[in-house]
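Student: Kindly generate the corresponding structure for this input.
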Amino acid sequence: MPIYEYECEVCNHRFEVIQKISDKPVKKCVLCQGKVYKVFSAPGLLFKGSGWYVTDYANPERKKAVEADKKAASADSGSVKAVSKESKKSETP
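Tutor: This is a model prediction of the structure:
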C-alpha cells in the first residue's frame, strides 16, 4: 500500500499515512484537527548500475556497437580456449 504525506495548514505538522488508493484522503490534522493537504514528493525509485538504457533502449547504431563488442569478446575467449586445448594435446605423449 502506498504511503501518503500530509501537511497541516494550521500548525504545519507533517505526517504520513499508509492508505489504499481507494481510501478517502485525510482531511484533519492528527494533532490540532486543522485542515490538511496532500504533499507530493519524489518516489523512492533508484537505478543503480552501469546504465540499463545503453543496452536495452539505445539507438540502433549504439545497439549494433554493443552487439559487436559482445561478439568480439566471445570470439577472443573462444580462441584462447582453442589454443589451450591444442597446447594440451601437444603436451600429452
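Student: CA atoms for contacts and neighbours, from now on please.
Tutor: Noted.
Student: so what does the longest helix seen in the chain touch, helix or strand wise?
Tutor: Ranked by residue count under DSSP state H, the longest helix found in the chain is helix 60-91. Judged by 3 or more CA pairs under 8 Å, 6 or more residues apart in numbering; DSSP states H and E, helix 60-91 is in contact with helix 52-56.
Student: Other residues contacting the helix it packs on?
Tutor: Outside helix 52-56, the residues within contact range by CA atoms under 8 Å, 6 or more residues apart in numbering are Arg62, Lys63, Val66.
Student: now with 10 Å?
Tutor: Ala58, Asn59, Arg62, Lys63, Val66, Glu67 (CA atoms under 10 Å, 6 or more residues apart in numbering).
Student: now swap in stretch 79-93 and tell me
Tutor: Surrounding stretch 79-93, the residues in contact under the criterion CA under 10 Å, 6+ apart are Ser74, Ala75, Gly78.
Student: for the most centrally placed residue in the chain, helix, strand, or coil?
Tutor: For the chain, the residue nearest the mean C-alpha position is Phe47 (3.3 Å; CA atoms, centre = their mean). At Phe47 the chain is in coil, as set by DSSP: H, G, I helix; E, B strand; the rest coil.
Student: one more to line up against the first:
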Amino acid sequence: MPTYVYRCKDCEHEFEMVQKITEDPISNCPKCNGQVTRLLFPVGIVFKGSGFHINDYPSSSSSNKKTEDKTEAKEPAASKD
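Tutor: Next comes the predicted model:
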C-alpha cells in the first residue's frame, strides 16, 4: 500500500497516511480538522543492468558516418540555362 503525504491548508501540519489506492483521500486534518491537500513527490528511477543507454541512443561515430554518406550521394544541381 502506498504512503501518501498530506498538508493542512489552515495549520500547515504535514502528515503521512498509508492507504489503499482505492480508498478516498483524507479530507480533514487530525490536529485542527481543517481542509487538507495531498502532496505529490517525484519517484526515483534506477536503471539496472547494462545497455539501456547504448541500446536507446546511437553512438556519435555512426551518426557522423551517415551524414558523410548523404553528402557524397548528392550530385550537384543542374543549372537552368
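Student: What subset of the contacts of helix 52-56 of the first structure is buried?
Tutor: Applying 16 or more other CA atoms under 10 Å to the contacts of helix 52-56 of the first structure, the neighbour count classes none of them as buried.
Student: Kindly provide the distance from Tyr60 of the first structure to Ser79 of the first structure.
Tutor: Just to correct that, residue 60 of the first structure is Pro rather than Tyr. 29 Å (CA to CA, to the nearest Å).
Student: and if you look at Cys8 of the first structure?
Tutor: Spatial separation of Cys8 of the first structure from Ser79 of the first structure under the definition CA to CA is 69 Å.
Student: For the two, work out which one has more neighbours and name it.
Tutor: More neighbours surround Cys8 than the other of Cys8 of the first structure and Ser79, with 21 against 11 (other CA atoms under 10 Å).
Student: what secondary structure does the nearest residue in space to that one that is not next to it in sequence sit in?
Tutor: Sequence neighbours aside, Val36 is the residue nearest to Cys8 of the first structure in space, at 4.2 Å (criterion: CA to CA, 6 or more residues apart in numbering). Classification of Val36 of the first structure into helix, strand or coil gives strand, according to three-state DSSP.
Student: Identify the residue of the second structure aligned to Glu5 of the first structure.
Tutor: Aligned against the second structure by TM-score structural alignment, Glu5 of the first structure finds its counterpart in Val5.
Student: which residues does the residue lying closest to its match once chain neighbours are set aside contact?
Tutor: Setting aside the residues directly before and after it, Val5 of the second structure is nearest to Glu16 in space (CA to CA, 6+ apart), at 4.4 Å. Neighbour list for Glu16 of the second structure: Thr3, Tyr4, Val5, Tyr6, Arg7, Arg38, Leu39 [criterion: CA under 10 Å, 6+ apart].
Student: any idea how far Ser27 of the second structure is from Glu16 of the second structure?
Tutor: Separation of Glu16 of the second structure from Ser27 of the second structure (CA to CA): 13 Å.
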